[in-house]
Structures are given as C-alpha cells and as structure tokens.
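# Sequence first, predicted coordinates after that:
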Amino acid sequence: MTATTLWLIRHGETAWNAIGRMQGHTDIPLNETGLEQADLLGRQLQKDNAQAHFAALYVSDLARARQTAQPGSHAIGLAMELDPQLRERNYGIYEGLTREQIAEQYPEGFAHIKARTPDYQIPEGESLVQFSARTLDVLGRLANKHPDQQILVVAHGGILDCAYRAATGIGLEVPRGHALLNASINRLSFEDGHFRLLSWGDVAHLDPGILE
C-alpha cells in the first residue's frame, strides 16, 4: 500500500467568520477578504502543481468552499468534485449565533460546547464523535482512490481539526492548541488507514494585510 498526500485547505473568510457566528451547514459566501484569499491561493496552487501534480480536487458543496477552490480549479485545470460529506460540523440550532449568544440562550448546551463533550449531540446537529467519524470516513475514502498521488481537499475548519487530531492522537475533548486559518494549506499523508502530519497552517501565500 502506498501513501496518499492530502493538501487540506480551509475556505477563505466570510462575514460570519469576521464576527464569530457559527456557520455549520448554513451556506454563507466569502466576503471581499475571502475572495482575495482565494485568488492568492489559486496562484500558489498553480505554482505547487508544477511539482506536486495534483490528481484531483475535492470540495465541500457549500458556497464558501466552492468559491475558495474556484481560482485554483481554473489555474491548474482540475474540475471541482463536490462532496457534501466534506461540510462543516452541523451546529443545528446554534447556527447563526455567536458564542456569547449561545451562552445566553442555551447555557447548558454551551457548557458542553465549551468543554468539548465528545458525545454531546447539538439539537438538530451533530456530536463531535459523529462529526469526526464522518470526516475521517470521507478523507480516508478520497485518499484510497488515489494511492501514491497528491490530492487537494477544500473544506472547513472543523474538518481540518478532526484530521489534525487523528494525525497527532489528540482527543476530541482536548482544547484546541493548533491554528485553523482561512485559506491555509495543511498537508497530511494517509497510508494503511492512518493519517500522519506533514505540515500545518501554511499561509505564506497570503498578503499579511489580508491575513490580519
């Protein structure tokens, strides 16, 4: 069995990102900063493709991921293959709310969110256990289609988080100490059912002003 290299990319910034609203499955487009990030990302992927020779481009079907992937898709001549299993965690009744609003309106639920209770299922949404299982299943499935190749996956912060934890052995309940940056490039290998971290949080392709 040969390893697959996954280039995991978080979507660019949205208006809800900027003010801290839970997005989940809510279909929010990129804001102006996010569109600039997508263009800069596309230019970087065009350079990388000369050496990496990407075999496929898989993208969450939500608008913010599709808009982030579009410039790169055009630049390297790879069609976007949309997969709804690459969506962000379903935050159910909390979508559209800030953490402060959740704490005020749903204090018991917020306590579980803050504590990262793995099996706490958000009403009308997913638990961390369910979300992680979905994430690792889809990433493993896509990787197994491309042994000894490199693939691009444009998705969401939660998807990246689950992949990072799987690669490093960090439990779902452990507070996050790793970055999940908009339009960042994060690389993992997948072999024999196991993820391994290669590089993380690369935003060198973004202008410092845009990143701020």
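Yep, it's here.

# okay, CA-based contacts and neighbour counts for the rest of this
Will do.

# which one's the longest strand in this protein?
In the chain, ranked by residue count with DSSP state E as the criterion, the top strand is strand 194-202.

# So which elements touch it?
Judged by 3 or more Cα pairs under 8 Å, 6 or more residues apart in numbering; DSSP states H and E, strand 194-202 is in contact with helix 157-168, strand 185-191.

# Could you find the closest non-adjacent residue to L136?
Sequence neighbours aside, A163 is the residue nearest to L136 in space, at 6.8 Å (criterion: Cα to Cα, 6 or more residues apart in numbering).

# List the contacts of that neighbour.
Contacts for A163 (Cα atoms under 8 Å, 6 or more residues apart in numbering) come out as 135-136, 195.

# contacting residues around the residue most central in space within the chain?
For the chain, the residue whose C-alpha lies nearest the mean C-alpha position (Cα atoms, centre = their mean) is H156; its distance is 2.6 Å. Neighbour list for H156: 9-11, 60, 65, 86-88 [criterion: Cα under 8 Å, 6+ apart].

# Below is an additional structure, to be compared with the one above:
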Amino acid sequence: MVNIYLVRHGKTMFNTIGRAQGWSDTPLTRDGEIGITELGLGLAAKNVKFDYAFSSDSGRTIQTMHFILKYSENEGIPYEMDKRIREWCFGSLDGGYDGELFNGVLPRTDAYKGKSPEDLTYEDIAKGILEVDTAGWAEPWEVLSKRILDGFFDAAKKAEANGAENIVIVSHGMTIATFIKLLDRRRPRFQGLDNGSVTHLTYSDGNFAIGKIGDMSYRELGREILNAE
C-alpha cells in the first residue's frame, strides 16, 4: 500500500491578491515560503520519509516541492513533474480576479442558468469557462477530468510498482478538489483547501482510499518549531 501526502502549493502572489492563477504562474510570497517551511519541519518532526516525489510542472509547485524536500530532510529522492496534475486552465480569463470570474462572468453563462451555487458541479464550472473563453485554451470537462485522473493514477501506480511506502505530490487547489470528487462522487463539491495543507490518500491494487482532507497539523507543528528557535 502506498501512503500519499497530497499537498496544495504554498501561497503565491496571485493567491494573495485574489487572482485566478490557473496555468499562469506567480512565485511563492515570503509568507508562502514560511508556510511550506513549516510543513517541511512538521513532516521531519514526525519522521515522514518519502520514497518518491511528484508535482505539476508549474513553477509554484516546483518551488513548493523544493522547500518540502529540504526541510523534511528528504532531499535527493526521485522527483518527477507531470503537466497532467496542473491547475485548471481558465482560458482567456486566466489571471483575472477571482470575484470577476466566479461571481461575475461565470454566473451569466448557460452552464450556470437556473442553478444555485450549491447545486453547481465541477462539470458545470468547466462548461461555463469553456463558454466564455475567447482564446480557445480552456479544457472541455472530459479532457480536464481525464488528465487529472490519469496523472494521479499513473503516479500512484508507478510508486506501487517500485515498492514505495510514502510519496509526496504537490498540486493545486481546484485540481485536488476535483480529484477527490472524481474518486467519490457522493461527496459534496468543496473549496477552500489551505496553501500547504495535506490531503491524505492511500493506494493499493488500482484503488484509492481518501483520508483526512486539508490537514494542517504538520504546518501547525512546524510553526511551533520555528517559533521556538
């Protein structure tokens, strides 16, 4: 069985000012770097040893992984980047303000018509983005959902085939939330994963099991360690 520590990247410039980052990219802020340092120190204090590391190919996840491996004392392990576990692409609205995208433009699309925010599915959101994208970059739901599933499943399969016990994956807020929903369609759609949070999964013989989502205990432990120095 493979234990998976699925991490949302550290806080970035766009996260801080409320822009939809998507396939655009900004670096971690100083606070973001501190947050992931906390995460790494918390993992080290719990003596978590990773066998493999995976991230998307976005700069913010690569930067996050560097901090995790350094401060959790896991440097030098095999590390792969996979564009399939990138964030959603918001098309021509990539980099726009969250409020304008999610509260302004998308609610006026046909995909949202007649639905309350609570009733919206990730498929509805993907259709809305596709509807308003003028650049032709946004992904149809079928493409988006398949590349997310394929990316995470292939990482887990590779880890299992190589006898890994613990792996770390750094990805993105909406991508992680979408993956959890695809694994268990009975779960409500959720938002609000904190930067540097850990979502726990296990993988065995082709199946994922979902543990605690958005665990902040490692960061909290790391913060105590930093403050004590």
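On my side now, so go ahead. Nothing here was measured: the structure is a model prediction, and the numbers come from that model.

# TM-score for the pair, please.
The TM-score (TM-score structural alignment, normalised by the length of structure 1) is 0.82; 202 aligned residues with a Cα RMSD of 2.7 Å.

# one step back: how near is the aligned residue in structure 2 for the residue nearest to the centre of structure 1 to H9 of structure 2?
Per TM-score structural alignment, the equivalent position to H156 of structure 1 in structure 2 is H172. Using Cα to Cα, to the nearest Å, H172 of structure 2 is found at 6 Å from H9 of structure 2.

# Just give me the neighbour total for the aligned residue in structure 2 for V138 of structure 1.
Aligned counterpart of V138 of structure 1 in structure 2: G151 (TM-score structural alignment). For G151 of structure 2, the tally of surrounding residues (other Cα atoms under 10 Å) stands at 18.

# wait, G151 of structure 2 sits on R84?
Yes - judged on Cα atoms under 8 Å, G151 of structure 2 makes contact with R84 at a distance of 5.1 Å.

# the helices in structure 1, which residues?
All helices of structure 1, identified by DSSP state H, fall at 15-19, 32-52, 63-76, 99-105, 107-115, 128-144, 157-168, 208-211.

# and of those helices, who's closest to T4 of structure 1?
helix 128-144 (5.7 Å; Cα to Cα).

# what angle sits between that closest one and strand 194-202?
Relative orientation of helix 128-144 of structure 1 versus strand 194-202 (axes from the mean of the first three to the mean of the last three Cα atoms, to 10 degrees): 100 degrees.

# what's the mean deviation for helix 128-144 of structure 1 versus structure 2?
Mean deviation of helix 128-144 of structure 1 relative to structure 2 after superposition (mean Cα distance after the TM-score superposition for structure 1): 1.5 Å.

# Quick one: list the elements packing against that helix.
In this structure, helix 128-144 of structure 1 packs against strand 4-10, helix 157-168, with contacts taken as 3+ Cα pairs under 8 Å, 6+ apart.

# can these go into CSV with extra columns for distance to F110 of structure 1?
What follows is those, written out as CSV (distance: least, Cα to Cα, whole Å):
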stretch, distance to F110 of structure 1
strand 4-10, 25
helix 157-168, 17
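
# I'd like to know which of those is closest to N144 of structure 1.
With Cα to Cα as the measure, strand 4-10 is the member of these nearest N144 of structure 1 (7.4 Å).

# Residues touching the closest one, excluding its own?
The contact list for strand 4-10 of structure 1, computed with Cα under 8 Å, 6+ apart, reads 65, 143-144, 146-157, 160, 180-191.
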